[in-house]
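*Asks:* Mind folding the following:
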Amino acid sequence: MGVHRSKLEVAISPCPNDVFIFSGILLQKVKSSIDFEVHFYDIEELNRFAIKGSYPVIKASFAILTELSKTYQVLDTGSALGFGTGPIVVAKSLPYPQRPKVGLPGEHTTANLLFKAFFPEEYDEVFLPFYQIIPKLLEGKIDLGVLIHEGRFVYEGYGLKLVYDLGALWEKIHKLPLPLGGIFVKKDLPSEFKQEILNSIKASLRFAKENWCEVLPLLKKHAQELDEETIKKHVETFVNDYTESLGQEGVLAIKTLAQYQGLKEDELKDLFWGTDNGCP
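*Replies:* Predicted coordinates:
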């Protein structure tokens, strides 16, 4: 008799860090009892799907913990958080006008949460897919743009000027890595199944780290910026020690961001799933 196999639908972004983490799974290099069916969406689409509970495993922003904490847990592996990784605010020209029109990469993103917390002036918000923000700035359709993903690495090449580094402001206040997004798993899945999901993602990440040349074409297939150096810089920035395991500092950072959303400590007691950090 063959080993029983379970099918699992997973939703992630096409950004290099997510694709890198899941590349071992996508390239079928991971031994697992799970058949992964991976879907790709923009981060704001992912957040909306997560709020609806559409996928058993999904990448989502840590800015929507209020909506997700009752039905999902954060997997110990796969998160994007760190130092020097935060959203940045840029302009085509300075000074920018009073009450600027600001392009934001989605209502439910960590970028939007931080911008609201740290931007001191009145502004008009325009929600856009993240990859449209630089073009809209260059066209003069918006005055300021909040950049995430590859945008923080390429904005200078478009002649754009840095106004604020929201991640640096967070780090100055909290002395913690900035939590951007993580891989969420439905709480009601069996414990053994959740552990197999986690083990598979860990193995996938391990494969990616050991096989850059094999993984690169897959990253290029999905990336918005195709330049290899930009893709490599993106992966090196957003895939780090916290991606492998949140550790106590990563857990504390996520709990700190949860406070910005009005969540209390007792509402977060079973938020994490993994083998460390006091997780199940």
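
*Asks:* alpha carbons only for contacts and neighbour counts from here, please
*Replies:* Noted.

*Asks:* so what secondary structure elements neighbour the one helix or strand residue 9 maps to?
*Replies:* For residue 9, the element it lies in under DSSP states H and E is strand 6-12. In this structure, strand 6-12 makes packing contacts with strand 34-40, helix 43-52, strand 57-61, judged by 3 or more CA pairs under 8 Å, 6 or more residues apart in numbering; DSSP states H and E.

*Asks:* Determine how far the longest one lies from the middle of the whole chain.
*Replies:* Read that as helix 43-52. Its chain's C-alpha centre and that of helix 43-52 lie 12 Å apart, by CA atoms, centre = their mean, to the nearest Å.

*Asks:* tell me which residues in that helix are buried?
*Replies:* Using 16 or more other CA atoms under 10 Å as the burial criterion, the residues of helix 43-52 that qualify are 43-51.

*Asks:* Any chance you could list what contacts the strand holding residue 9?
*Replies:* Around strand 6-12, the neighbours that count as contacts under CA atoms under 8 Å, 6 or more residues apart in numbering are 18-19, 33-41, 43, 46, 55-59.

*Asks:* Buried members of the residues you listed into ChimeraX, please.
*Replies:* With 16+ other CA under 10 Å as the criterion, this ChimeraX line picks the buried residues out of those:
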select :18,19,34,36,38,40,43,46,55,56,57,58,59
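
*Asks:* Residue 194 versus residue 267, what's the distance?
*Replies:* 21 Å (CA to CA, to the nearest Å).

*Asks:* how about this one, so we can line them up?
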Amino acid sequence: MKIAYSPCPNDTYVFHALTHQLIADTPTFDVSYADIDVTNTWAIEGDPHDHDVMKISFAALPYVLDDYQLLSCGGALGRGCGPLLLTKEETSPQTLAEKRVAVPSDRSTAYMLFRLWARQKIDANIKEIVVMPFHDIMPAVQAGTVDAGLVIHEARFTYQEYGLHKLVDLGEWWEEDTGAPIPLGAIIAKKGLDHEQIESWIRQSVDYANEYPESSKDYVMEHAQEMSEDVARSHIDLYVNEFTKDLGDDGYKAIRELLLRAADEGIVPKPDLSEISR
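*Replies:* Reported below is the predicted structural model:
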């Protein structure tokens, strides 16, 4: 079975046991490590590697529901774990009107949240959205190449090293505005597969990781892109939580709320809500 997920610590932690034959009665998994913007593109435009299971952004979900099923576990939702909008100097949202903002993808939950926040907080349009690899964004803000940068993942823990300032935590804004957790990454599987079986394997993999955290440590750090062990552990603690085991009613409600708001703004197509439920 072919599976694609990011090299980020939360994904390698969650899928370590499953892809290393530590869960009984599972097939062999052929793993592709790819940034979520890549897997979004594969899912939306056609997967050249024909993966059975993929990690994508919830922002990409409305585009892929004809071919893929949202799984109820393995993804990333939570509280206090949203993207950050960073600037070189302390400033206010209004100063971003007619400015340049760097984003890691224009098909990501982070970008979706940024657009929804900007519509609410900024009277004028953003002059230009610049898509660049997420590891280039903080240096670009620091150098003044862009006026602000939208960052994700471990940048939450390292942006102070660049002398940057947090303009807004979009997760906090979302939670205050909706009371819901923030939906970030989804696990999808091709339609026609045994989704309940795959979900069972993923839950067992999460349980194994939580019971034997040292087991996945070398694997996590091998793919952690020069991240320190402390930052990797903080990353896992932030993104692996009760929603990883099961989206639950609150998780599904949050996903529907996010995608319907985005659809109302014309950011994504309106999804079939029957596909985003148990």
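
*Asks:* Compare residue 267 and residue 194 of structure 1 and say which is more crowded by neighbours.
*Replies:* For residue 267 of structure 1 against residue 194, the residue with the higher neighbour count under other CA atoms under 10 Å is residue 194, and the figures read 19 against 12.

*Asks:* Show the subsequent helix or strand relative to whichever strand or helix holds the more buried one.
*Replies:* When elements are assigned from DSSP H and E, residue 194 of structure 1 belongs to helix 191-210. Sequence-wise, the next helix or strand downstream of helix 191-210 of structure 1 (DSSP H and E) is helix 212-222.

*Asks:* and that following helix with helix 191-210, angle?
*Replies:* With axes from the mean of the first three to the mean of the last three CA atoms, to 10 degrees as the basis, helix 212-222 of structure 1 and helix 191-210 are set at 110 degrees to each other.

*Asks:* Now helix 212-222 of structure 1 on structure 2. Mean distance?
*Replies:* Taking mean CA distance after the TM-score superposition for structure 1, the mean distance separating helix 212-222 of structure 1 from the aligned residues in structure 2 is 1.3 Å.

*Asks:* what's the distance between the nearest residue to residue 253 of structure 2 once chain neighbours are set aside and residue 76 of structure 2?
*Replies:* The shortest distance from residue 253 of structure 2 to any non-neighbouring residue, by CA to CA, 6 or more residues apart in numbering, is to residue 180 (7.9 Å). Summarising the geometry, the distance separating residue 180 of structure 2 from residue 76 of structure 2, computed by CA to CA, is 14 Å.

*Asks:* try residue 176 of structure 2
*Replies:* As defined by CA to CA, residue 176 of structure 2 lies at a distance of 19 Å from residue 76 of structure 2.

*Asks:* Looking at these two, which is more packed in?
*Replies:* For the pair residue 176 of structure 2 and residue 76, the greater number of neighbours falls to residue 76 (27 against 11), based on other CA under 10 Å.

*Asks:* Give the aligned equivalent of that one in structure 1.
*Replies:* Aligning on TM-score structural alignment places residue 76 of structure 2 opposite residue 80 in structure 1.

*Asks:* I'd say that match and residue 182 touch.
*Replies:* Yes. With contact taken as CA atoms under 8 Å, residue 80 of structure 1 and residue 182 are classed as touching, separated by 6.0 Å.

*Asks:* How about the contacts made by the aligned partner of residue 34 of structure 2 in structure 1?
*Replies:* Alignment note: residue 34 of structure 2 maps to residue 41 in structure 1; criterion TM-score structural alignment. Taking CA under 8 Å, 6+ apart as the definition of contact, the neighbours of residue 41 of structure 1 are 11-14.

*Asks:* Relative to residue 187 of structure 1, which of those residues is nearest.
*Replies:* residue 11 (16.3 Å; CA to CA).

*Asks:* What is the burial count for the closest one?
*Replies:* By other CA under 10 Å, neighbour count at residue 11 of structure 1 equals 24.

*Asks:* Aligned against structure 2, show me the partner of it.
*Replies:* Counting by TM-score structural alignment, residue 11 of structure 1 lines up with residue 4 in structure 2.

*Asks:* can you pull out the strands in the stretch 51-200 of structure 1?
*Replies:* Read by DSSP state E, counting those that start in this stretch, the stretch 51-200 of structure 1 holds these strands, from start to end of the chain: 57-61, 72-75, 80-82, 88-91, 101-104, 124-127, 144-147, 161-165, 178-186.
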